[in-house]
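*Asks:* after the sequence you'll find the predicted model.
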Amino acid sequence: MSRPAPQWWLRASVASLALALQGVTPTTAQSPRAETAPASVVLDPLSVEGSYTAAPKYQVKDLYSGTKTVTPRLSLPQQVDVVPQEVLRDTAATRVERALDYVPGVGKQNDFGAQNLALYSVRGFATQDIFFNGFNIARGYNGAPDTQNVQSIEVLKGPSGALYGRSDPGGTINILTKQPVALPFVEMGTLFGSFGTARTTVDAGGPLNEEGTVLYRFNGALARQDSFRDFVDGDRVLVAPVVSWLISPDTKLTVEAQYLRNRQTFDRGTVAVNNRLGLVPRSRFFGEPGDDSVSEAGILQIRLDHAFNADWQLRVAGHFNTGSLTGLQTGATGLLDDGRTLLREFRRHDFTWGVAIGQAELVGHFATGPFAHTVLLGLEHERYNSTENLLRSTPRLDPFAIDLFNPVYGQPKPPITRRYSASENVGNTAVYVQDQIALSPEWKLLLGNRTDFYNQTFRDKVSNERTEQDRTGFSPRAGLVYQPLSFLSFYGNVAASFRPNTGFDIATRPFAPETGFGYEAGVKLDLFTGLSVTGAAFHIEKENVLTTDPRDFFFQIAAGAVRSQGFDLSFVGQVTPEFRVIGGYAFIDAAVTRDEVLRVGSPLLNIPRHSGSLLGVYEVQAGDWKGFGFGGGVRAVGSRLGDSGNERFRLPGYVLTDALVYYRYENLRFGLNVDNIFDETYYERSYNAFWVGVGEPRRVIVSMTARF
């Protein structure tokens, strides 16, 4: 039965606000005939947010990214770790990378000299697949995501190709952004601290018309940060508006945009001398002052949600992303026998890209006999093009050297003697289907598959070599949940994934795509007043990994294979109404199983066998000290391989301790964070012995926010 729009919208707004004040995410109707408002409009998973004045909570009851439908956590046969917005606030995290420190099994990989979207590892496999409301933003060189417009982060463990297409089998990260809200507000924030950190933010939202059918949200950030590294600094600008329009009681249109400009000094980190770290100060810089890169990227997303009735909803969405990365680089390439003369290469780069993705998804609820179904039918089409131009010097002819122990900067730039220029064009069409079947109150089955029809053209403009390939990729998925008690479930799953390789071999033939396969079994618990605990054992394999061609080391072949296995334990939520925690532990055994150069059994780069973290925060709920909170965190990472071609070089393990304290009074919040309290020297990532990322020393941050 239809209802007048203003009355219906008021009723929906009150319901949504009540849920938000309780810190509860609404769920999609489980019964095919549930008497609820259309789920795709009222219960938009991207629009739910906790209250600023209510006590912060880490509680997670429902998930979106694992099925693209709002699904109770215990009903999902997959481990998905969630970083709520409150964790970002408590840790004063300004980059998504910092927020992932408390997700078990997620590690830091190559950050490309701090220039672009960082590379992570999930369950032992490196991945650059970060999604933005379900769309991949790893195409191109988008700047490392800012947290200012982030509502929550969901980390899917294991292969996720059945929903998201070509990807790595270790895991997928999906960022859900802040959405418009019904009550008007403005929140201003400032943050400053060590290493010249200064940041100003704004978050505002509310209705744009009297009827309340048009809502907006605006987030912005201006930031400046120097570094403990000599001559290194950076700044960024973020502008992120969102507008939603309730066209009718059953139809809503949302338009969301983001502009991010990031300037950063190119810095590959420190150097290990004869596999030894720590021989030079951790602040010493081996690039050239003024070698900056600037990335600019714009994102536009459009979503149309329509409910045909209480059982069937349609979502049509578009994603457009364009950007550029330009600048200068000076990076180490080798060390002379004297142990102090570092050879360097100078580069000028100019990268551009453009992405257009369209999605149409139909969600339906129906019954077949005693079985209740939630079906997702999806269609996606993507067009991607990029151009990379890179000018390079030749260190063998023009060393551009620097003394590790007595560096002299400002040398004349070496001549450009090498040129790389390439373009890539990708077209991809995919169809996918998923069925969540409630076999009984205790048993739930999930089945799904995605088929990608992929076309790729790669052209090396210097050699005038061109390759083209057409591939069909299948990404099936199956999972089963047994929930004997309301707070306990057991699950298992099996899934596959694929990722096309770019480029060509020595015979100018395109590479076969990487294929992944994994399975896991786990248990989920809900404890106390809202503590979510998940433990899982997993095994994942990946084949057709690019490896060096033994016939000519300048080329590669798709002949490698790797595997990762182990178990992880994660927890997030409320132990008591006053005490919230997030963290976990991961044991990962990741190794090469086939390669033309690397030893079979050699560990994978940057993957520790043991890692774990714990963040706990206590807030007084009543009395004179109400609103006062304090807490601390521990982050531990074990020893790991630091150079794929040199098993003797390993990064040492480390344990870091963090602390925080804050006070909330009415619409004000004052916070103090101290990271790495004991000022430990540590190395958080490495590409090889000459590109080793140095972790930050003790860092103090003071923050203040006010909401009106």
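*Replies:* Nice, I can see it.
*Asks:* every contact and neighbour count from this point should use C-alpha atoms.
*Replies:* Will do.
*Asks:* which strand or helix spans the nearest residue to Tyr384 once chain neighbours are set aside?
*Replies:* Excluding its sequence neighbours, the residue lying closest to Tyr384 (CA to CA, 6 or more residues apart in numbering) is Val355, at 4.6 Å. Assigned by DSSP states H and E, Val355 belongs to strand 341-368.
*Asks:* could you point out which element follows that strand?
*Replies:* Next along the chain after strand 341-368, taking DSSP H and E as the criterion, comes strand 371-392.
*Asks:* okay, pairing it with this:
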Amino acid sequence: MAPCLPSLPGRRLSAGLAATLALSLACSLPAQAQADPPALAAARQFDVAAGSLGAVLTQYASQAGIELTAPSALLQGKTSAGLTGRYGVAEGFDVLLRGQGLQATRSVSGAYALRAVPAAGPGAATTLTPVTVVGSVREDPTAPTTGYLARRGLTGSKTDTPNIEIPQAISVITRDQMQDQGVAPALQDALRYTPGLIGTRGVNLTDDSFNMRGFAAGLATTSNTPVFRDGMRQSPAMYASTVEPYGIERIEVMRGPGSVLFGQVTPGGLINVTTKRPTDTPLREIELQGGSHDHKQVGIDLGGPLDDDGVWSYRVTAMARDADTQTDYIPNDRQYIAPALTWRPAAHTSLTLLASYQHTRTMYNWGLPVAGTLRDNPNGRLPRDRFTGEPDFDDYDTKTWTVGYLFEHKFNDTLTFRQNARYYRSDMTWNSAYGAAMQPNQRLLNRFGFIRSDEYKSFSVDTQMQANWHHGNIAHTTLAGIDYSHTPWVRDERRGQVAALDLYNPVYGAPIIPNARSSRVLDTDASQMGFYLQEQMKIAQRWVVMAGVRHDRSRSTIDGVLTTGAANSPESRLKLRDRNSATTGRAGLVYLFDNGWAPYVSAATSFEPESGAVDFNGDTFEPTKGRQYEVGVKFESPSSPYMFGASVYDLRRSNVLTADPLHPGYSVQTGAIRSRGLELEAKADIARQWQLIGAYTYTNAEILRSNAGDAGTAPPGVPRHTIALWGVYRFGDAVAPGLKAGAGARHIIGTSGYVLGTTPTDARLPSYTVVDAMLGYETGPWTLTLNVNNLLDKRYVQSCYYATTTCFYGEGRSAIARAAYRW
């Protein structure tokens, strides 16, 4: 009979029952002698999931093929992180029970019994059983991870799978890395040392947009925001909201097409952030920040169990920030609160409720003209702090509410059911004296009034059934899922008149005269449903085969009214109906060597609808399509403090919109873009003393077909080479207890410019190097940190975009001091 350890009830047992109840596991092995025979002493592979201590010991005993008896009173309220790696039976018990005050002893019959560790008398010496660790405690990809090395993730497969077994490039940024690098206030700050992507527009607080493997993601679009939260899309549109870094536990980046699991995404990849969730152990932290640009921030992070049995646990994360930015008059103000509650009535069932409220006040950064930033201007160079709007008019205000849940139930060791859902609402107002074009004197910037309000709503649900099963020496993980989203949103946009601004001697206070009517009022209703199936096969612990297929159906309706804005303007009624379907897939192969190396090969496809656009005949467009081939190698070993990944890829996007040569003002779907590249990433976490990161990216992106005159050039904002190095050193007790210092450098070469527009740039922007530094000190419950970004105050243009060719300075030198107290 297979071993079985029943789950503990979700309430305190009576004293009499607890005294007599024992959890017994029958095993198929005969009784053993007291000394561990070679079969039990020999190391074997274990893969034990985290959970209550009772559930973890059940899995462990089952995989070890042993009999274990444990009084329930010793298990109540205890949890375990599980176990992954190669261990002897005694070694595995030592790791699982470390810090629990428990030990497992083996009787002459061969059965194991769990008992409390006897208290040592005064002066008594404690003898520790030597343990040779060949594996490591199983990592939970949704919980805090110590250090920089994260070995497991959810983004690559939607299952808890080691990243080395995913045949696609994946990077994980842990909370420890974010803290060391002083991440604030935008998501792009956390990804500065990650290969394959870069933020789009300098100091950007209104959206989370990136260039990923040569393709813009979330830039001036409404449907392909690249950021997901807990596996579901973070927001339904580009300007609906942004991620608050203080509220996330980790960031997972999957480069290359991800439509097979996530549906409508850019071919360059996606970013999945994990919300801070309830913890099994008490967590209490308060944090104060202060720094450049009058930065002031306070944060609080509380969590832990609510009862002795660990059935209920909670987390409350909150922060408030009052700050300016390097651009005059643009604030960086935010309030954020995210309560979370987990109910775990048994080891096989959990329900986590998540909610959040976020209020952001900032202004849109229009950038600055080419002349005076990237190119010479007879009037001189424009400063980084120049503001092009009107301080008393410009505003970008978003209020976002979310509520959702993460549910999981394990029917048995084979079948697991999961359902994740979220309701999202965001109200956005955006007022701007928007830049248009420079006048011939190269001093005056023409502007227009821009008044916009949006209301977004979204409901998303992802339902999954997972089966873990074996057939001979093949371990299968089969995943089937259905996800659905419904997004209604309303946009009201009005234009107006405002005087030009002298960028070299700005005088603010010009009135904005709104047009009599809105220029456009759009009512959009979009829905999407996807069906996906994925199979992971692990053959003889060597070969990993992954294959998946997905079919999506999407629908969107746009009803609107368009006018010139004049009081007597005629109305143009807009009615767009669009239905699309697409089938995408992924297939890959990984080989796992004993020494930790794992070469892989994969192919994957993606799609994105082109919503809201029609051709000359009034017909909607087909979705754009992506196709990628990737070859790479990864290195990772539980006994090694190093991780490494290398990948080369060929990624193509077809059905790209380009100018209609026969009908000016319209588009045809004959464009194509290709990106080829190499990405290298290395991380090391050596004895918790040295923590190192190295990354290199080579991207050769090219517009293959276009009617706009830019064929043969690269899409804007894509660096040809990116080199990033970061390191932190902890001095240790012998030198300076609690002191650590770190530094990093990012070298960007050959960012592609914007070769179209009123003032085209060169094909490549000037290269630049940015140096960052940090200093930290820990003593008792206090952690003190100073982060300085762009230490040498390098002045550089990060990117240029748009028809008027607007350029964006990168952030200058800034410093933030942080004091955190934990109790």
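*Replies:* Now that the structure is in, tell me what you want to look at. Note that this is a predicted model, so its numbers are computed, not measured.
*Asks:* TM-score of the superposed pair?
*Replies:* Here the TM-score for the pair of chains, by TM-score structural alignment, normalised by the length of structure 1, is 0.92; 685 aligned residues with a CA RMSD of 2.7 Å.
*Asks:* still on that earlier bit, and the angle from the strand holding Val355 of structure 1 to strand 371-392?
*Replies:* Angle between the axes of strand 341-368 of structure 1 and strand 371-392 is 160 degrees (criterion: axes from the mean of the first three to the mean of the last three CA atoms, to 10 degrees).
*Asks:* now strand 341-368 of structure 1 on structure 2. Mean distance?
*Replies:* Its aligned residues in structure 2 lie a mean 1.1 Å from strand 341-368 of structure 1 after superposition (mean CA distance after the TM-score superposition for structure 1).
*Asks:* just give me the match in structure 2 for the residue nearest to Tyr384 of structure 1.
*Replies:* Taking TM-score structural alignment, Val355 of structure 1 has Ser458 as its aligned residue in structure 2.
*Asks:* trace His295 of structure 2 over to structure 1, please.
*Replies:* Aligning on TM-score structural alignment places His295 of structure 2 opposite Thr197 in structure 1.
*Asks:* that match and Asn142 of structure 1: what is the separation?
*Replies:* Distance from Thr197 of structure 1 to Asn142 of structure 1, counting by CA to CA, to the nearest Å: 22 Å.
*Asks:* can you map out the helices along the stretch 101-250 of structure 2?
*Replies:* Using DSSP state H, counting those that start in this stretch, the helices of the stretch 101-250 of structure 2 run over 175-180, 187-190.
*Asks:* pull up the aligned stretch in structure 1 for the shortest one.
*Replies:* Yep, that's helix 187-190 of structure 2 we're talking about. By TM-score structural alignment, helix 187-190 of structure 2 lines up with residues 96-99 in structure 1.
*Asks:* average offset between the matching stretch and structure 2?
*Replies:* On superposition with structure 2, the mean distance recorded for stretch 96-99 of structure 1 (mean CA distance after the TM-score superposition for structure 1) is 0.9 Å.
*Asks:* show me what counts as buried in that stretch.
*Replies:* Neighbour-count burial for stretch 96-99 of structure 1 flags 96-97, 99 (criterion: 16 or more other CA atoms under 10 Å).
*Asks:* what's in contact with stretch 123-132 of structure 1?
*Replies:* Here stretch 123-132 of structure 1 makes contact (CA atoms under 8 Å, 6 or more residues apart in numbering) with 105-106, 109, 117-121, 136-138, 157-158, 167-177, 564-565, 588-590, 604, 607.
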